[in-house]
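Enquirer: predicted model, plus sequence, below.
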Amino acid sequence: MPEVWQWVSAFGFSVVIVVAALVYLNMSNREMPGDTFNLFTKVGAVAVAFVAAFASLAAAAIID
């Protein structure tokens, strides 16, 4: 049963990373209309958060 807890902890860590990224992006929502650089920065930050989340899930799969 310990592999189930590895997956649960990895999934919880992934959710924490994604929620933290979304909260940060919501708090830093001070861009001007038409500020495309800020839009690209936000999209990149969410992409990095998802990559980190899936990397933690992949690490749990490799460890298992």
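Expert: On my side now, so go ahead. Residues are numbered from 1 along each chain as shown.

Enquirer: can we go C-alpha only for contacts and neighbour counts from here?
Expert: Fine.

Enquirer: how about the helices in this structure?
Expert: 2-27, 36-63 (DSSP state H).

Enquirer: a markdown table please, covering those and showing mean neighbour count.
Expert: Output for these, formatted as a markdown table (neighbours: other C-alpha atoms under 10 Å):
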| stretch | mean neighbour count |
| --- | --- |
| helix 2-27 | 15 |
| helix 36-63 | 15 |
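
Enquirer: separation between residue 15 and residue 53?
Expert: Plainly put, residue 15 is 7 Å away from residue 53 if you go by C-alpha to C-alpha, to the nearest Å.

Enquirer: structure B:
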Amino acid sequence: MRSRKVFSITTGWIGVSVMVGIRQLWLMGLCMHDPHIMGSIETNDSYLDEKLDFFKQFSL
């Protein structure tokens, strides 16, 4: 009988956490690069601080 490798729940959550971090970084870059998006949101320091705080609290 052939055994299958089963991923643990921990491995799955780490993968999800990494993808959330990548998505947040991509979205932040998208907002900074596209003047249409950047002009429609508040672009003061609090916007950047909020996005950077996400990465300060981010953990695997």
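Expert: That came through fine. What you are looking at is a predicted structure, and each value in this text was computed from that prediction instead of being measured.

Enquirer: which ones are touching residue 14 of structure 2?
Expert: Contacts for residue 14 of structure 2 (C-alpha atoms under 8 Å, 6 or more residues apart in numbering) come out as residue 60.

Enquirer: what residue of structure 1 takes the place of it?
Expert: Correspondence of residue 14 of structure 2 to structure 1, assessed by TM-score structural alignment: residue 7.

Enquirer: that match and residue 48 of structure 1: what is the separation?
Expert: 21 Å.

Enquirer: equivalent analysis for residue 38 of structure 1, please.
Expert: 15 Å.

Enquirer: next: residue 29 of structure 1.
Expert: 18 Å.

Enquirer: next: residue 58 of structure 1.
Expert: Taking C-alpha to C-alpha, one finds residue 58 of structure 1 at 15 Å from residue 48 of structure 1.
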